[in-house]
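Enquirer: can you look at this prediction? I've put the sequence above it.
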Amino acid sequence: MKSFAIAAALLLGLSVAGQAAAADIEVANPFMRAAPMAGGTGAAFMTINNHGAADRLLAAEAGISKSVELHTHVKDGDIYRMRKVESLVVPEHGTAEMKPGGDHIMFIGLNAPMKEGATVQLTLKFEKAGAVVVQVPVLAPGAMAPGAMVPGGGAPGAAMPGGMMHHGHK
């Protein structure tokens, strides 16, 4: 009887102690920056709100590039570098912020330029909640958030406070 109740709760999108369901995950303000050339890179940002048990974002998938990775920024001397991470924590009844200069989803080897105004389908893979599909609008190069102005007309890869930004894996 207990397993039937758990299965019913999961089908209804309800949390079960220690479990999370896709209905517990809410993605707000997703966006990615326009990327002018095929073969290059792109990045997506969003806020992940978790209304259930603690979970971890393990991966992301999209058909727009050769690979998709979860990344963070680390300070290496006076330079900020992007690094691949294996997962991102989404705290119980908490929020995980993916924003420029912080955690983000990286598209490597774009199949085509990403033009402002397009929309990209992105599947987020969570340890407990499973797959969550998100429609990600493509904004102007250098966009910092949906509806926000690009500071100083900046472009992706522009200098960040405290140093320069470089992409590299160590």
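Expert: Cool, the structure landed. Numbering: from 1, shown residues only.

Enquirer: all contacts plus neighbour counts: C-alpha atoms, from now on.
Expert: Noted.

Enquirer: would Leu10 count as being in a helix?
Expert: Yes - with DSSP: H, G, I helix; E, B strand; the rest coil as the criterion, Leu10 is located in a helix.

Enquirer: how close does it sit to Asn50?
Expert: 15 Å (C-alpha to C-alpha, to the nearest Å).

Enquirer: just Gly162 next, same as before
Expert: 31 Å.

Enquirer: just Ala28 next, same as before
Expert: Using C-alpha to C-alpha, Ala28 is found at 11 Å from Asn50.

Enquirer: got it, and Met32?
Expert: Using C-alpha to C-alpha, Met32 is found at 21 Å from Asn50.

Enquirer: which elements pack onto the helix or strand hosting Met82?
Expert: According to DSSP states H and E, Met82 maps onto strand 79-85. Under the contact criterion of 3 or more C-alpha pairs under 8 Å, 6 or more residues apart in numbering; DSSP states H and E, strand 79-85 touches strand 65-76, strand 164-167.

Enquirer: the structure to be compared is supplied as follows:
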Amino acid sequence: MQANFRAARAATIVTLALGGLLGSAHAMAQVDVSNAWVRGTVPAQTASGAFMTLHAHDTAKLVGVSSPVATAELHEMKMENNVMRMRQVPSLDLPKMQNVELKPGGYHVMLMGLKSQLKAGDTVPITLKIEQNGKVIEQQVKAEVRDLTAAAPAAASGAHGDHKH
């Protein structure tokens, strides 16, 4: 009888432990981050941009960004009346199973008040705050610093839109 009690107790503990693990895994935001990079800077430059591709496994929202190297904000650049404008946005929707690109000339992470020069080959830590299923999860990203002339391949030629000189 005591053996049956121990077996039942062990089974209960295993069930509770697995339930806890599965429950916490489900609570974590499932957002893949790829091609994370930051544009390098010259010595006196105090701002730069960070870019990456986000892919949410379930509907989510990017609600904040931070970095120890500077003040970080989520920004959008877009053409309005033939003028390129940049503004801070409070959040960015991440539709289920769709890539959302943070790229030059579009949505990006703005790094302002840089504490030091960003040199090609360095790594910049960025924390993404992602809201999913009513919870905000922080996800760490390490973005490679690229040369200060770097541009995303597709965005490089279209960065000025219809601007003519």
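Expert: On my side now, so go ahead. Source: prediction; values computed, not measured.

Enquirer: where does the TM-score land?
Expert: Overlay of the two chains. TM-score (TM-score structural alignment, normalised by the length of structure 2): 0.77; 146 aligned residues with a C-alpha RMSD of 2.8 Å.

Enquirer: ok, back up a step: give me the more crowded residue out of Gly162 and Asn50 of structure 1.
Expert: Each of Gly162 of structure 1 and Asn50 has its neighbours counted (other C-alpha atoms under 10 Å); Asn50 has more, 24 against 11.

Enquirer: what lines up with the more buried one in structure 2?
Expert: Aligned by TM-score structural alignment, Asn50 of structure 1 pairs with Ala56 of structure 2.

Enquirer: which residue is the nearest non-sequential neighbour of its match?
Expert: Excluding the flanking residues, the one nearest Ala56 of structure 2 by C-alpha to C-alpha, 6 or more residues apart in numbering is Val31, at 4.2 Å.

Enquirer: just give me the match in structure 1 for that neighbour.
Expert: Mapped onto structure 1 by TM-score structural alignment, Val31 of structure 2 lines up with Ile25.

Enquirer: dump the residue contacts of its match.
Expert: Applying C-alpha atoms under 8 Å, 6 or more residues apart in numbering to Ile25 of structure 1 gives the contacts Ile48, Asn49, Asn50, His51, Gly52, Ala129, Val132.

Enquirer: cool, and Ala43 of structure 1?
Expert: So Ala43 of structure 1 contacts Met32, Arg33, His104, Ile105, Met106, Phe107 (C-alpha under 8 Å, 6+ apart).

Enquirer: again, 6 Å this time
Expert: For Ala43 of structure 1, the contact set (C-alpha atoms under 6 Å, 6 or more residues apart in numbering) comprises Met32, Ile105, Met106, Phe107.

Enquirer: between the residues you listed, which is nearest Gln121 of structure 1?
Expert: Met32 (11.1 Å; C-alpha to C-alpha).

Enquirer: now Val100 of structure 2. Nearest residue, chain neighbours left out?
Expert: Excluding the flanking residues, the one nearest Val100 of structure 2 by C-alpha to C-alpha, 6+ apart is Leu54, at 5.1 Å.

Enquirer: which residues of structure 2 fall in strands?
Expert: 31-39, 47-56, 60-66, 71-80, 83-88, 92-94, 99-102, 107-112, 123-132, 135-146 (DSSP state E).

Enquirer: ranking those by burial, who's on top?
Expert: strand 107-112 (a mean of 23; mean count of other C-alpha atoms under 10 Å).

Enquirer: where in structure 1 does that one fall?
Expert: The counterpart of strand 107-112 of structure 2 in structure 1, using TM-score structural alignment, spans residues 103-108.
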